[in-house]
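Student: any chance you could fold what I've pasted below:
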Amino acid sequence: FIQFSNRYLYLGSFHKKSVLNFFDETRKKYGEVFLLPGGFGKKSLLFTFNLDDFAKVIRSEGTWPQRRGLETMRYHREVHRKEDFGDVIGLVSSNNEAWGKIRSAVNPILMQPKNARLYLNKMLEVNDEFLQRIREIRDPNSLEMPDNFEEELNRLTFESVAVVALNRQIGLIRKNRDSGDAKIIFDSLRKFFELTLALDFFPSIWKYVKTPTFNKQMKNFDTINEIIIKYINEAEKRIENDALSSKNSDNEEKSVLEKLLKVDKKVARVMALDLLMAGVDTTSSTLTGILLAIAKNPDKQEKLRQELKTILPQKNSLLTMENMKNLPYLRACIKEGIRMYPIGAGTLRMCSEDIVVSGYQVPKDQEIVLNHNILINEEKYCPRAKEFIPERWLRDEKANHEPLNPFLYMPFSFGPRSCVGKRIVEMELEITVARLIRNFYVEFNYPTENAFKTILISVPAIPLKFKFSEVEY
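Tutor: Modelled structure (predicted):
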């Protein structure tokens, strides 16, 4: 394996590079497989761009797949705020039996598509407010969004997760948009990703000396927890009051929090917290990429609109669990947007046994980065990769488009450790894209070459001045 020094992350040719650029340049310099040595208490990372390795690594996982968690989050919950979390630190940073216990409790509630659909009506209420907000804030002449439209997308995604996790709207889109909590929580969530990249992935001595950056992260976690736990406490009180009055006893749209409280109170609170933490920037960045791709391809957008008109004859026609079943082109557009604008480079895995990767013997417990999101945008693996072609995902179009390797497209990871919020995010994206395209002609009349920057995930780097013109009928 080719080894190189951690100092390249800060010095020389890699100084101030984004993570995606860093991966791309190291690959060109060192080849398809290279080892990034650990340091300051971190394990080494093995990077592979060899597609043949992906299935081998993933299929070698055991019952409880191991993965590096976010160590600063783990420290915050196990040490810094142990009195709040006890022995339940959440799915992100736990492994082995502790992880398995939480995951087995959560899977029946979040991972089954039929359960996710129970939240459709609540999400539609949030989406109604978002469409109304667009009409309020667009420029009356140009019909473009203001420079800070990214914040509006964050408000949408936070509210959408809140109705699932807590069964309530916080009101940050319109009703309570001037709440002091709003700006604080969105700024703090963005800092969470920035500081996690610096402390958990780049060289840092915080395990030996508590650096100013580490202290900022602990304070930032405290701020996030304080605001979100307040919402959780309010939701719990409402649940208790409803139980006392026998209200909603047969309501199938109970929140994730309410369902999990019957299983384990600590797990319920941590899962609600993590859903709200993880579901904002990740989903809004994904939605941004999808909208950019659709806006820059008006012919594909019109094809999507015609499909939507078959189930939504009027702009204000209702989406239902029944009519959403037959929207193949919508789902193809979403997949293709995610392919073109992934929010990360790939998937991190830990070997549960000794395996051979690209001809090299790799020992058990070695961490491996599978860079599938980089390969899926290369001609070798995805013909006409620079073009937005939703048809490549349609069954009846497969004769015209070479099928992609299933281990290339893994936006929610793969297997037992796939994203626990996958079903919720998919539904949120489907609702939002469907209603935006049915109501508006969406344009983006600016360059998109450098539309994203990388912190820990990709986030918008340009003003999102989308133009929303009304569809006539």
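
Student: please count neighbours and contacts with C-alpha atoms only from this point.
Tutor: Noted.

Student: buried residues, stretch 211-227. List them.
Tutor: 214, 217-218, 220-221, 223-225 (16 or more other Cα atoms under 10 Å).

Student: repeat that for stretch 52-59.
Tutor: By neighbour count on 16+ other Cα under 10 Å, the buried set for stretch 52-59 is 53-54, 57-58.

Student: same check on stretch 249-269?
Tutor: Within stretch 249-269, the residues scored as buried using 16+ other Cα under 10 Å are 253-261, 266-269.

Student: out of those residues, which is nearest to Thr310?
Tutor: For those, the residue nearest Thr310 by Cα to Cα is Glu253; the value is 27.7 Å.

Student: these two touch, right, the closest one and Tyr119?
Tutor: Yes: the criterion here is Cα atoms under 8 Å, and Glu253 meets it with Tyr119 at 6.1 Å.

Student: can you point me to the longest helix in the chain?
Tutor: Determined from DSSP state H, the single longest helix within the chain is helix 212-244.

Student: what's the offset of that helix from the middle of its chain?
Tutor: If you compare the mean C-alpha spot of helix 212-244 with that of the full chain, they lie 21 Å apart, counting by Cα atoms, centre = their mean, to the nearest Å.

Student: what does stretch 360-371 give?
Tutor: 24 Å.

Student: which SS class is Phe388?
Tutor: When the structure is reduced to helix, strand and coil (DSSP: H, G, I helix; E, B strand; the rest coil), Phe388 reads as coil.

Student: please generate a structure for the following sequence too, so the two can be compared:
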Amino acid sequence: MAMTAMILLLLRGVAAILAIIVVRFLYHGYAHRRAVRSLKAQGLPILPHSILFGHLPIFAKFKKAHPPDINVYVFHTWLAENCKTYFPDHDYLPSVVYLDIWPLTGSLAMVTDPVAVSQFTIAKNEPKVDVVAKFFHPMTLGLDTLTTEGQIWKTWRPRFNPGFSQRNLTALMPEIIEEVSIFADRLKQVAGKGDESGPVFPLMDMTTDLTFDVIGRATLDIRLHSQTDQSDSDSLKKTFFDQIRLMEIFENIAQGVIIGRWPWQQAAVARNNRTMHNFLLPQIQKRLHSDSWIGQKATVLDLAIKHVDTDAPDGSQKEPTLEFVDRLIANLKTSLFAGHDTTAATICFMMKLLQDYPECLEKIRAEHDAVLGINPDPAHAAQVLTTSPHLLHSLPYSLGVIKETLRLYPLAATVRQPPPGYYLTGADSVKYPMDRFGLWASAPAIQRHPRYWPRPNEFLPERWMVSEGDPLYPATPNSWIPFSLGPRNCIGMELAHMELKLVLVLTARTLEIQEAWSEWDVLKGAKSTPSHTVDGQRLYQIGTGLVHPKDGMPVHVRLRK
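Tutor: Down below sits the predicted model:
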């Protein structure tokens, strides 16, 4: 009898807990839906909104119109293309598009106006939303400058800025050239003979190897050998990418909530962090008492570690605190993460655009001939730039190609958390309340907006070379934001530009890189998905979080005629 009473008491306790969870769930849903209804009552432009489902039906239409692996980033341009469907009275999307997609995530405000974006990135540096910190936490345990705020960020961000400066990267250019030369040689090795193309392969695999090796040289001045050791025996590379895999599982709603964060996955995260810590700690210790780099080249680590004295309790000893070392390791891992993935994907999309616009490729080749000499041999170009690194900054058309690629294919966005009572004022002079909404800078919508970009969907590197007053001149400030804006912009912008230019210099005049979907379909057989296209293109942006090219962008290579 007593046992029965205990069981009933336990069941009542469980039922009470479940009831509390359900009530909290319903209350949060009601609060999100009510916030949007309140905005609509104020006369603000609002997407068609369901009191039960919010804006989830619109996301469902987006998903239905696209392949199942489409990246949510494409939603921005899709919504802009369907503006008249959802905002019949507007020629373009409103400066702020409110999105109620709870419970997938919190409510977001998609900001499509550069004037409004600058208000929370430049005029006031609002903190990032906690979802960014949650994504990086398995890798950095919340100790990285990418997600920290306040005084900690103000202390640590300046410690890494000098390492990514143009001046310092120019000193490191020979090491970066060495890695890009290996990349160019690998492409040449898989090229066909004569006029024939070589076998099909995912270009993203090679570009990822390249960018991981480059960031290793820039941050640590060590050879990671991702390009030359294909045995996958390197513990850092293998561990690092396994950690990213787990981070993406945790972030994905379907996987992360339903099957993610099991004890064995948490154990794998901890094991990966130990492995990376054991790899990086000796690099710190080796440089801690070494001044051999002074007056010569300095890596990101070298320049950051100079501040160890300022963190010592008495300001006199050159021994780092445990917190200093942990934060340094967290930021090195962040640099490895941010420094390889987006650049690797950008190389793929850049090659896609040069394939589609062969006249632009010919202009690049002519520029390289004029600046670096008519000898197209990559070894010759590498030698010229090693001797005269300033010539890399004398390639305006190549830089235009890079900027146009990043305009048409931005791969990252900032999302900020506003304080209570915060408003944004767009170029339309409308005041948009931001309570309960994360501020999502819409780089895809802004960078293809007809109001800011003449011929917005065309690949026109020339727009970056014309003077003010020219019809192509991008006259609206802050309308190019692939690296975000303000003090929290991407610290690796200069490194990305350098790396992308070097890839062009060492490949454009000797190789032809073409998509190879037919060969890919034969290779993959039943696993191929030829019906998956976006705007008629097999190559599109995929991923649940990070943006990657579909199937790694299958290509084949042939030698330039």
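
Student: sorry, back to before: among the buried residues of stretch 52-59 of structure 1, which ones are in helices?
Tutor: Members of those lying in helices (criterion: DSSP H): 53-54, 57-58.

Student: okay, and the residue lying closest to Thr320 of structure 1 once chain neighbours are set aside sits in which element?
Tutor: Excluding its sequence neighbours, the residue lying closest to Thr320 of structure 1 (Cα to Cα, 6 or more residues apart in numbering) is Leu120, at 7.6 Å. Under the assignment given by DSSP states H and E, the secondary-structure element containing Leu120 of structure 1 is helix 120-137.

Student: tell me the helix or strand right after that helix.
Tutor: Reading on from helix 120-137 of structure 1 to the C-terminus, the next helix or strand found by DSSP H and E is helix 149-165.

Student: over which residues of structure 2 does that next one lie when aligned?
Tutor: Here helix 149-165 of structure 1 aligns to structure 2 at residues 203-219, judged by TM-score structural alignment.

Student: ok, average deviation of the matching stretch from structure 1?
Tutor: Stretch 203-219 of structure 2 differs from its equivalent in structure 1 by a mean of 0.8 Å after superposition (mean Cα distance after the TM-score superposition for structure 1).

Student: run through the strands of structure 2 in chain order.
Tutor: Counting by DSSP state E, structure 2 forms strands over residues 96-99, 108-111, 201-202, 415-416, 423-425, 431-433, 438-441, 511-515, 541-542, 548-549, 554-559, given from the N-terminal end onward.

Student: which one of these lies closest to Gly216 of structure 2?
Tutor: When those are compared by Cα to Cα, strand 548-549 sits nearest Gly216 of structure 2, at 21.1 Å.

Student: those helices in the stretch 401-550 of structure 2, which residues are they?
Tutor: For the stretch 401-550 of structure 2, the helices defined by DSSP state H, counting those that start in this stretch occupy 443-446, 493-507, 517-524.

Student: what's the neighbour count on the aligned partner of Arg416 of structure 2 in structure 1?
Tutor: For Arg416 of structure 2, the aligned position in structure 1 is occupied by Arg349, per TM-score structural alignment. When neighbours are defined as other Cα atoms under 10 Å, Arg349 of structure 1 has 24 of them.

Student: one step back: kindly reformat the helices of the stretch 401-550 of structure 2 as TSV containing mean neighbour count and distance to Leu391 of structure 2.
Tutor: TSV is the format used below for the helices of the stretch 401-550 of structure 2 (neighbours: other Cα atoms under 10 Å; distance: least, Cα to Cα, whole Å):
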stretch	mean neighbour count	distance to Leu391 of structure 2
helix 443-446	28	31
helix 493-507	22	11
helix 517-524	15	37
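
Student: among those helices, which is nearest Pro487 of structure 2?
Tutor: If we rank these by Cα to Cα, the stretch that ends up nearest is helix 493-507, at 12.8 Å.

Student: and for that closest one, what are the contacting residues?
Tutor: Outside helix 493-507 of structure 2, the residues within contact range by Cα atoms under 8 Å, 6 or more residues apart in numbering are 164-166, 169, 176-177, 180-181, 184, 339, 343, 347, 368, 377-378, 381-382, 392, 398-399, 402, 483.

Student: how many neighbours does Gln112 of structure 1 have?
Tutor: Look at Gln112 of structure 1: counted by other Cα under 10 Å, it has 13 neighbours.

Student: how about Phe75 of structure 2?
Tutor: A count of nearby residues for Phe75 of structure 2, using other Cα under 10 Å, gives 18.

Student: now Arg327 of structure 2: how far from Thr155 of structure 2?
Tutor: The gap separating Arg327 of structure 2 from Thr155 of structure 2 is 11 Å, by Cα to Cα, to the nearest Å.

Student: leaving out chain neighbours, which residue sits closest to Asp377 of structure 2?
Tutor: Of all residues apart from its sequence neighbours, Thr510 sits closest to Asp377 of structure 2 (Cα to Cα, 6+ apart), at 7.2 Å.
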